[in-house]
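Participant: Test case, fold it:
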Amino acid sequence: MSRGNTRQRIQDVALELFAEHGYEKTSLREIAERLDVTKAALYYHFKTKEDIVISLFSDLGRPVDELIAWAEEQPPTLETKREILRRYHAALAGARPLFRFMHENQATVRDLSIGETFKERMTTLAGMVQDPDASMADRVRCVSALFTLHAGLWVMQAVDGDQEEKSRAVLEVAEDLMSRAHHGE
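Facilitator: Got it, this is the predicted structure:
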């Protein structure tokens, strides 16, 4: 198995265990046991649980950073803002377990300072999707469009229905909020 695949497996198993037992109650030994590897093999990839969590946020951050770089080069049109929503939605698609971790381990996220990095990215995206001259209600609609995508990650899991259909509906609502903020331009 390649280093990349092993790294991904470690991240996946760690998130599973964090969800089952909590971050604080999960040890590297338990992660190694679940993976059926030695602690030394696990240490080759990650020295600490914190390293695993930081790597997860770093992996999620790359596509968001690429999205921000792309958006900075685009005109601030409604279509650009819709495309930001679509690309952000795609970046979040595989991040459900990570957002569950964030929700259930807010103190850890804050203590590792990854929360600050996440907040900076969200602040940047929020600034890109709203018009500073818009009414406050329209600015709220634009920011709410972004957070609709987040809510769709974990709240909609408890709603019966096809996952793909729920995902499309979340994006549709986010795009609708954006369009309403721009008065259907």
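
Participant: going forward, measure contacts and count neighbours with C-alpha atoms only.
Facilitator: Noted.

Participant: next helix or strand past the longest helix along the chain?
Facilitator: Using DSSP state H to define each element, the chain has its longest helix at helix 49-72. Sequence-wise, the next helix or strand downstream of helix 49-72 (DSSP states H and E) is helix 78-92.

Participant: Can you name every helix or strand that that following helix contacts?
Facilitator: For helix 78-92, the packing partners by 3 or more C-alpha pairs under 8 Å, 6 or more residues apart in numbering; DSSP states H and E come out as helix 49-72, helix 114-129, helix 136-154, helix 163-181.

Participant: Pick the most buried one from those.
Facilitator: Highest mean neighbour count of these: helix 136-154, a mean of 20 (counted as mean count of other C-alpha atoms under 10 Å).

Participant: for that one, packing partners?
Facilitator: Using 3+ C-alpha pairs under 8 Å, 6+ apart, the elements in contact with helix 136-154 are helix 78-92, helix 96-104, helix 114-129, helix 163-181.

Participant: Select, out of the ones you listed, the one closest to Glu16.
Facilitator: helix 96-104 (7.9 Å; C-alpha to C-alpha).

Participant: next up, for comparison:
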Amino acid sequence: MARGNTRQRIQDVALELFAEQGYEKTSLREIAERLDVTKAALYYHFKTKEDIVISLFQDLTRPIDELIAWAEEQPHTLETKQEILRRYQEALVGAYPLFRFMQENQATVRELSIGETFKERMITMTRLIQEPGLALTDRVRCVSALFTMHAGMFFMQHVEGDPEDKREAVLEVAVDLVSQAHHGPRG
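Facilitator: Okay, here's the model as predicted:
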């Protein structure tokens, strides 16, 4: 994630430190030291660690917001739902550092405003891949499709194989779950 400008460098270094030692144990002073800048220079861009995390969340989840906006304008067909999953997987890959932070700092995320925002996005994504009036098992399939994609980001790292093949396998399972929900039980 080697990005160029100072704001992005601060975000990248902060994420590295949060991953290494946790959000709570990382100070703005440590972030400034790692960047080899003064604390005042860091304050110019971000006043608090939460400001850094919120900015990361906004930057890295922008593709998810764009996907939601796109999906809300599309016909509610199975093909659209499948495309939503494909695009969501691309957005997840781009936001991987943020999801890693969220997984490793769950208690902190619940306390920060991003926790509630993320929850709202997941509810919206679930709504977009479901049809109104689905049976409970089909709603579970749709929710499971999204969480299959999330789990696939983390747990498939420890499975041998080509990363692209693993992403395709995760997407195939997610698409299959939504397809089953859309068409009902397969015979």
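
Participant: Kindly provide the TM-score of these chains.
Facilitator: Comparison of the two superposed chains (TM-score structural alignment, normalised by the length of the first structure) gives a TM-score of 0.92, and 183 aligned residues with a C-alpha RMSD of 1.8 Å.

Participant: follow-up on the earlier one: once aligned to the second structure, how far is the longest helix of the first structure on average?
Facilitator: Compared with the second structure after the fit, helix 49-72 of the first structure shows a mean deviation of 1.2 Å (mean C-alpha distance after the TM-score superposition for the first structure).

Participant: follow-up on the earlier one: for the helices and strands packed on helix 136-154 of the first structure, could you give me CSV that also reports distance to Lys39 of the first structure?
Facilitator: Listed next are those as CSV, based on distance: least, C-alpha to C-alpha, whole Å:
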stretch, distance to Lys39 of the first structure
helix 78-92, 31
helix 96-104, 23
helix 114-129, 25
helix 163-181, 36
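
Participant: of all those helices, which lies closest to Gly61 of the first structure?
Facilitator: Of all these, helix 114-129 comes closest under C-alpha to C-alpha, at 7.9 Å.

Participant: List of residues touching the closest one?
Facilitator: 54, 57, 61, 64-65, 68, 71, 76, 81, 84, 109-110, 142-143, 146 (C-alpha atoms under 8 Å, 6 or more residues apart in numbering).

Participant: Next: stretch 59-75 of the first structure.
Facilitator: So stretch 59-75 of the first structure is contacted by 80, 84, 87-88, 91-92, 95, 118, 121, 124-125, 128 (C-alpha under 8 Å, 6+ apart).

Participant: Out of those residues, which is nearest to Asp36 of the first structure?
Facilitator: Ala95 (24.6 Å).

Participant: which one is the closest one nearest to, not counting chain neighbours?
Facilitator: Using C-alpha to C-alpha, 6 or more residues apart in numbering and skipping the chain neighbours, the partner closest in space to Ala95 of the first structure is Leu60 (7.3 Å).

Participant: what's the spacing between Met153 of the second structure and Asp162 of the second structure?
Facilitator: Noted for Met153 of the second structure: a distance of 13 Å to Asp162 of the second structure, by C-alpha to C-alpha, to the nearest Å.

Participant: Relative to Glu50 of the first structure, which of the helices and strands packed on helix 136-154 of the first structure is closest?
Facilitator: Of all these, it is helix 114-129 that lies closest to Glu50 of the first structure, at 10.2 Å by C-alpha to C-alpha.

Participant: Average offset of the closest one relative to the second structure?
Facilitator: With mean C-alpha distance after the TM-score superposition for the first structure, helix 114-129 of the first structure averages 0.6 Å from its match.

Participant: tell me which element Ala14 of the first structure falls in.
Facilitator: Assigned by DSSP H and E, Ala14 of the first structure falls in helix 3-21.

Participant: So what touches that helix?
Facilitator: With C-alpha under 8 Å, 6+ apart as the contact definition, helix 3-21 of the first structure has outside contacts at 23-26, 31, 34-35, 42, 45, 52-53, 56, 97-98, 100-101.

Participant: again, 7 Å this time
Facilitator: 26, 31, 45, 52, 56, 97, 101 (C-alpha atoms under 7 Å, 6 or more residues apart in numbering).

Participant: tell me which residues in that helix are buried?
Facilitator: Buried residues in helix 3-21 of the first structure, defined by neighbour count with 16 or more other C-alpha atoms under 10 Å: 7, 10-19.
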